[in-house]
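1. Quick one: sequence and predicted model below, then my questions.
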Amino acid sequence: MDLRIFTEPQQGATYDTILRIAKATEDLGFDAFFRSDHYLHMGGVDGLPGPTDAWITLAGLARETRRIRLGTLVTAATFRLPGVLAIQVAQVDQMSGGRVEFGLGAGWFAEEHAAYGIPFPDDKFSRLEEQLAVVTGLWATEAGRKFSYDGAHYRLTDSPALPKPAQAKPPVIVGGKGPKRTPRLAARYADEFNLPFGSVEETEAQFGRVRAAVEEAGRPASDLVYSSALPICVGRDDAEVARRAAVLGRDVDELKENGLAGSPAEVVDKIGRYAAVGSTRFYLQTMDMADLDHLELVASQVAPQLG
């Protein structure tokens, strides 16, 4: 069972704060450190001292960590042109020695686009599909050959398709709750399908749709990793759980319903329910990035029970 730490730095974090939690992630034995790709805070916080860029952050972490996988959940296709994005991800993969994983989504938060002057088109999903085609096509082009693409949104002519990532292809993560187009995209491009913030029942249903789409595309359903992203709030006793939930501005009962919350035993049981419907990898959304004791508790009392 892979446990990965997933953070939301737009809510308020410096690079040094991110580095501390990434190093703790590595030292405590977690599989990977992931971050969101957002430029504006959400949910009533002030977001101070301001946002950090996802791929600049990961470039720094690539040189300051040694073992953990690194990635985004997920990069917004609205933020970067696909040719430039392919270069950025390939370079960070080289800098990390081949530890990058690439999550890509359509982009959804209109307010952050307005705040930073980023176009927010109506046809985001079709742009996402073309970005996946371009980025993976550039990486797959043999050295010495050229890559061209003529789409509705992006056109590349005789690209040298360089640089190459350290890996033959960084694993591509596609996710979401869309019942038709999302499974089709995952079947065509993904190495991993992620369902964020879904119930056990929603997870089972969407994994089933993705498996069917993968098989229809001529791939074994087992080609993909199936993963879940859920908020984490663990305590040694009820008071500690309540204290951590209060820091997040969340109700304990609501967190238990919609995330992984409670005692280590309760969280292990909940993870087991997701595992029973196919989740083999969990992104633990860690909102309080200063609470490294929380990570230690998960590493020492939750992870060992999962095998």
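-> Okay, I see it. Numbers count the residues shown, from 1 in each chain.

2. alpha carbons only for contacts and neighbour counts from here, please
-> OK.

3. Am I right that Gly43 falls within a strand?
-> No. Counting by DSSP: H, G, I helix; E, B strand; the rest coil, Gly43 is not found in a strand; it is coil.

4. What is the burial count for it?
-> By other C-alpha atoms under 10 Å, the residues close to Gly43 number 8.

5. roughly how far apart are it and Phe125?
-> 25 Å (C-alpha to C-alpha, to the nearest Å).

6. same check, this time on Val302
-> For Val302 relative to Phe125 (C-alpha to C-alpha), the value is 37 Å.

7. These two: who's more crowded?
-> More crowded of Val302 and Phe125, by other C-alpha under 10 Å: Val302, with 22 against 18.

8. The more buried one contacts Val268, doesn't it?
-> Yes. The pair Val302 / Val268 is scored as a contact, 6.2 Å apart, by C-alpha atoms under 8 Å.

9. just the strands in the stretch 101-250 of the chain please.
-> 147-150, 155-159, 172-175, 192-196, 225-234 (DSSP state E, counting those that start in this stretch).

10. any idea how far the second one is from the chain center?
-> The one in question is strand 155-159. The chain centre lies 29 Å from the centre of strand 155-159; the measure is C-alpha atoms, centre = their mean, to the nearest Å.

11. hold the first one in mind and look at this next one:
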Amino acid sequence: MSLRFGIKTAQQHLSYPEILALWQQADAAPAIEHAWIFDHFMPLGAHPEGPCLEGWTLLAALAAQTRRLRLGLLVTGNTYRHPAVLANMAATVDIISGGRLDVGLGAGWYEREHHAYGIPLYPPGERIRRLQEACVMIRRLWKEPVVDFEGKYYQLHQARCEPKPLQQPAPPLLLGGRGEKLMLRVVAEQADIWNSPGDSVELYRHRSQVLDEHCIAIGRDPRTVERSVQLVLNQENPAETRDELREYIAIGATHLVLELRPPLQRDCIQLLVREVIAPLQAEFANESM
């Protein structure tokens, strides 16, 4: 599978005009294939008081202001919205974008945010089982005219999602997570793309092998789950990011996300393409010949 490079602009401490400018610059750069924001209602880290635009409404605006990039949230917290509501939101954004949506989903994790907004944060195992039901239910809503669903955690009675997404049979699902026993089993069952945040190269290699084993156990070809990794672009030393990314590519990562964090250099998109993407594309194209 060929390398697919993208950007992530987590919208904390960034304004809408700043994010839009970055996405439109990326949209004009053919080497960048996809773009992502995150799904949080307040900034992560030590300063939650700063600005943080809501993810899905922002994504709809960015979908309307770009033409080529695939786009999504890396990743949507399943605990934040009922999956049937999310299915309708995603279908709408897929239509707005002209069929460019990748739906990133995760089990949910940020305790401070759940507490602040009064959103239940279930035990880890339950969150993962809820995610599994959500994936099944969302795909059914995208494909079937009327859905009845009786899960342990979610129920639907004559539910509809109209109009359907433009992408058929469905927009791709990217699942983010790294729990080896439960989460990677759900990834094997449901995901088109797997992203494991914050892993070292060795941990990523190990978890990718565990995912292979889960795929084989359920009769799925492991090669049908694309492997995704996310790194922060070092704007002062992009060669460091390029060298780190090379290690993940060498062990099978092909869906490659570079996060752009403020303070942003004025030419950070051009820097990313020139110093990271173009050299790696050339290097691995030569290796495959």
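-> Now that the structure is in, tell me what you want to look at. Small disclaimer: the values here were computed from a predicted structure and weren't measured.

12. TM value for the aligned chains?
-> The TM-score (TM-score structural alignment, normalised by the length of the second structure) is 0.90; 275 aligned residues with a C-alpha RMSD of 1.6 Å.

13. on that earlier part again, save the strands of the stretch 101-250 of the first structure as JSON lines, and put in mean neighbour count and distance to Arg181 of the first structure too.
-> Supplementary listing: these in JSON lines, determined by neighbours: other C-alpha atoms under 10 Å; distance: least, C-alpha to C-alpha, whole Å:
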{"stretch": "strand 147-150", "mean neighbour count": "15", "distance to Arg181 of the first structure": "21"}
{"stretch": "strand 155-159", "mean neighbour count": "12", "distance to Arg181 of the first structure": "23"}
{"stretch": "strand 172-175", "mean neighbour count": "24", "distance to Arg181 of the first structure": "11"}
{"stretch": "strand 192-196", "mean neighbour count": "24", "distance to Arg181 of the first structure": "13"}
{"stretch": "strand 225-234", "mean neighbour count": "23", "distance to Arg181 of the first structure": "17"}
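
14. Please convert those strands to TSV, extending it with distance to Thr182 of the first structure.
-> Formatted as TSV, those follow (distance: least, C-alpha to C-alpha, whole Å):
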stretch	distance to Thr182 of the first structure
strand 147-150	22
strand 155-159	23
strand 172-175	7
strand 192-196	9
strand 225-234	14
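
15. quick one: which of those strands is nearest Gly262 of the first structure?
-> strand 225-234 (5.1 Å; C-alpha to C-alpha).

16. List of residues touching that closest one?
-> 191-198, 203, 207, 240-241, 244-245, 255, 258-264, 267, 274, 278-287, 294, 297-298 (C-alpha atoms under 8 Å, 6 or more residues apart in numbering).

17. and with 6 Å instead?
-> Applying C-alpha atoms under 6 Å, 6 or more residues apart in numbering, the set of residues contacting strand 225-234 of the first structure from outside is 192-197, 241, 259-263, 279-285.

18. can you pull out the helices in the stretch 1-150 of the first structure?
-> Taking DSSP state H, counting those that start in this stretch, the helices of the stretch 1-150 of the first structure run over residues 15-27, 54-64, 82-96, 110-115, 124-140.

19. As JSON lines, those with distance to Thr72 of the first structure would be great.
-> As requested, these are exported to JSON lines (distance: least, C-alpha to C-alpha, whole Å):
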{"stretch": "helix 15-27", "distance to Thr72 of the first structure": "13"}
{"stretch": "helix 54-64", "distance to Thr72 of the first structure": "7"}
{"stretch": "helix 82-96", "distance to Thr72 of the first structure": "10"}
{"stretch": "helix 110-115", "distance to Thr72 of the first structure": "17"}
{"stretch": "helix 124-140", "distance to Thr72 of the first structure": "15"}
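
20. So for Tyr39 of the first structure, which of these sits nearest?
-> Nearest of those (C-alpha to C-alpha): helix 110-115, 6.0 Å.

21. buried ones in the closest one?
-> Under the neighbour-count criterion of 16 or more other C-alpha atoms under 10 Å, helix 110-115 of the first structure has 112-113 buried.

22. Also stretch 71-82 of the first structure?
-> 71-79, 82.

23. And stretch 266-278 of the first structure, by the same measure?
-> So stretch 266-278 of the first structure, judged by 16+ other C-alpha under 10 Å, has buried residues 267-271, 274-275, 277-278.

24. which of the residues you listed lies closest to Ala161 of the first structure?
-> Ranked by distance to Ala161 of the first structure (C-alpha to C-alpha), these are led by Gly278 at 35.9 Å.

25. Run a quick neighbour tally on Glu144 of the second structure.
-> 14.

26. can you tell me how far it sits from Asn88 of the second structure?
-> 13 Å.

27. tell me the most buried of the helices of the stretch 1-150 of the first structure?
-> Mean neighbours per residue, mean count of other C-alpha atoms under 10 Å, is largest over the helices of the stretch 1-150 of the first structure for helix 82-96, with a mean of 21.

28. the inter-axis angle of that one versus helix 124-140?
-> Angle, helix 82-96 of the first structure to helix 124-140, by axes from the mean of the first three to the mean of the last three C-alpha atoms, to 10 degrees: 50 degrees.

29. what's helix 82-96 of the first structure in contact with?
-> Helix 82-96 of the first structure is contacted by residues 59, 62, 100, 131, 135, 164-166 when judged by C-alpha under 6 Å, 6+ apart.

30. hmm, back to that, ok, which of the strands of the stretch 101-250 of the first structure comes nearest Arg35 of the first structure?
-> It is, among the strands of the stretch 101-250 of the first structure and with distance given as C-alpha to C-alpha, strand 225-234, at 11.7 Å.

31. Contacts only, for the closest residue to Ala76 of the first structure other than its chain neighbours.
-> Leaving out its chain neighbours, the residue that sits closest to Ala76 of the first structure by C-alpha to C-alpha, 6 or more residues apart in numbering is Gly107, at 4.5 Å. Going by C-alpha under 6 Å, 6+ apart, Gly107 of the first structure touches 76-78.

32. one more time with 10 Å, if that's ok
-> 37-38, 74-79, 113, 120-121, 124-125, 128 (C-alpha atoms under 10 Å, 6 or more residues apart in numbering).

33. and of the residues you listed, the nearest to Pro179 of the first structure?
-> Phe125 (13.4 Å).

34. To which residue of the second structure is the closest one aligned?
-> Using TM-score structural alignment as the criterion, Phe125 of the first structure maps onto Ile128 of the second structure.

35. Quick check: its match touching Tyr153?
-> No. Using C-alpha atoms under 10 Å, Ile128 of the second structure is not in contact with Tyr153; the gap is 11.3 Å.
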